[in-house]
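Undergrad: Okay, predicted coordinates and the sequence, questions at the end:
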Amino acid sequence: MNTQTNNSNKLPRHLDNPIDLWICDIGNELDPFFVQMNMTPNKLTTISGIFGLLTVYCLQKKIKYLPGIFFFIAYMFDCFDGLYARKHNMTSKFGAYYDVIKDWTVICLVSYVLYKRHKMYASYFTLVLYICGPHLGCQEHHYRMNNPGKMHSDILSLCRLMCPFKDVDHIMQYTRYTGTGTANLLASIILFFV
């Protein structure tokens, strides 16, 4: 098993979420296409945002199944943008803020529409997103410790507070299964059936 991280993954494979690994493998396969299309990380973030807004639209219009599909596609592009930025040395403060603001805008809008339409599902959706907190916090700890010269997201740095563990690498072997990939897959399943 390859336990090394390459220049584009934030974590070594043995510590990363299995669903995120699968998505990043797809992103690496799509990389030549993205290069050929003159993509930038911010363009990929915009595509993610469009699919996120399509999720909200379909929820609002009570269109079945598509919210779950669009939400997961939005998450895939959310993974692709950071992967692409790190791989091609295109990280920027603006891009980091744009990505996080887009994420929270979509999450808040989806949560709001879910709450208005299906109060019970809204609480499940929110709970699922909080499940990934400890892993995300430990991920940020790990990335900072192992990449001191690299740019770090100020906003994601706040997530480090959700990792109360001292031996980050050890605990991540277990929390990796509750990472953002798992949370977004579960959220997509909820959205698929509302």
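TA: Right, received. Where do you want to start?
Undergrad: From here on, just use CA atoms for contacts and neighbour counts.
TA: Fine.
Undergrad: Enumerate every residue touching Gly49.
TA: Residues near Gly49 by Cα atoms under 8 Å, 6 or more residues apart in numbering: 74, 102-103, 106.
Undergrad: how far away is Asp25 from Pro18?
TA: 11 Å (Cα to Cα, to the nearest Å).
Undergrad: swap that for Gly82, please
TA: Here Gly82 is placed at a distance of 17 Å from Pro18 (Cα to Cα).
Undergrad: Second structure follows, compare the two:
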Amino acid sequence: MSSLVGHACAGLTAYLCWNARARAPSRWAMAPFVFVAVCPDLDYLAVWLLGYGASPRVTHSLLFALIMAVAVNRVAKAGGVPLAVPWLLAASGSHPLLDLLVGAHPVPLFWPLQAGASLPGVLPSAGALKPGNVYLWRNLLIELGVLLPVFTALVALARGTPMRRWRTWAVCVAPVWVAFVAWSISLPR
């Protein structure tokens, strides 16, 4: 699985992309985007508190992502602030896609039509969630090194950053990003 930080950054990215085009930017709207990006892992509460582990984890399907995006938009609309469902869906759908990029376990992406999908790992696994776990912090650094340049590029594109500035940034960041991707792929799986 990808880290909580990686998932939250994906939700923040979707919010920033939506907010770049919104007529009335709202900082409070960040919360629903981050929530839908992180909420599929709330099923861990059942594991930790009740010892129950669902298989497959249907919260990691695109169907669940769609349901969450629509439900959160309805709640926000009832509160007087409609959010863009496509951007909420991007935030919600980012969770199973990031977990798919870790490649540690099959992800029930197309549940109920297919049991699970898997890819070779591009992102490192979050590892054991213990503060003293050195691999947790190393893998978090690698994950952020791979994801943050991509997320930053998406926000820059959504905001209409001039191509001249975009090219300069890409030339400077690309070698660092490639180094993080190579480091991540080189880790034993």
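TA: That came in fine, so what should we check first? Keep in mind it's a predicted model, so treat the numbers as computed, not measured.
Undergrad: Please state their TM-score.
TA: The TM-score (TM-score structural alignment, normalised by the length of the second structure) is 0.34; 108 aligned residues with a Cα RMSD of 5.3 Å.
Undergrad: ok, and the most crowded of the contacts of Gly49 of the first structure?
TA: When neighbours are counted by other Cα atoms under 10 Å, Ala74 leads those with 27 neighbours.
Undergrad: Just the element for it, please.
TA: helix 66-87 (DSSP states H and E).
Undergrad: Could you list the residues in contact with that helix?
TA: Residues contacting helix 66-87 of the first structure (Cα under 8 Å, 6+ apart): 7-9, 20, 23-24, 27, 31, 40-42, 44-45, 47-52, 54-56, 58-59, 90-91, 99, 184-185, 187-193.
Undergrad: Would you mind finding the longest helix in the first structure?
TA: helix 93-117 (DSSP state H).
Undergrad: Helices of the first structure, residue ranges please.
TA: Under DSSP H, the first structure gives helices at 18-36, 41-60, 66-87, 93-117, 119-131, 133-146, 154-157, 168-175, 180-193.
Undergrad: residues of the fourth one that come out buried?
TA: Read that as helix 93-117 of the first structure. Neighbour-count burial for helix 93-117 of the first structure flags 95-96, 99-100, 102-103, 106-107, 109-111, 113-114 (criterion: 16 or more other Cα atoms under 10 Å).
Undergrad: Next: the second one.
TA: Applying a neighbour-count criterion of 16+ other Cα under 10 Å, the buried positions in helix 41-60 of the first structure are 41-42, 44-59.
Undergrad: cool, the first one as well?
TA: With burial defined by 16+ other Cα under 10 Å, the residues of helix 18-36 of the first structure counted as buried are 18-21, 23-24, 27-28, 31, 34.
Undergrad: Tell me the one among those nearest to Gly137 of the first structure.
TA: Nearest to Gly137 of the first structure among the buried residues of helix 18-36 of the first structure: Asp20, at 15.6 Å, using Cα to Cα.
Undergrad: So the nearest residue to the closest one once chain neighbours are set aside versus Tyr57 of the first structure, what's the distance?
TA: For Asp20 of the first structure, ignoring the flanking residues on the chain, the nearest one in space by Cα to Cα, 6 or more residues apart in numbering is Gly181 at 5.0 Å. Gly181 of the first structure sits 23 Å away from Tyr57 of the first structure, taking Cα to Cα as the criterion.
Undergrad: rewinding a little: what sits up against the longest helix of the first structure?
TA: By Cα under 8 Å, 6+ apart, helix 93-117 of the first structure touches 41-42, 45, 49, 52-53, 55-56, 59-60, 78, 121-123, 125-126, 153, 155.
Undergrad: Give me the spatial nearest neighbour of Ala74 of the first structure, chain neighbours excluded.
TA: Ser48 (4.2 Å).
Undergrad: so who does the one you found touch?
TA: Taking Cα under 8 Å, 6+ apart, we find Ser48 of the first structure in contact with 73-78.
Undergrad: will you turn these into a markdown table that also has distance to Asp169 of the first structure?
TA: Output for the contacts of Ser48 of the first structure, formatted as a markdown table (distance: Cα to Cα, whole Å):
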| residue | distance to Asp169 of the first structure |
| --- | --- |
| Ile73 | 29 |
| Ala74 | 29 |
| Tyr75 | 25 |
| Met76 | 25 |
| Phe77 | 27 |
| Asp78 | 24 |
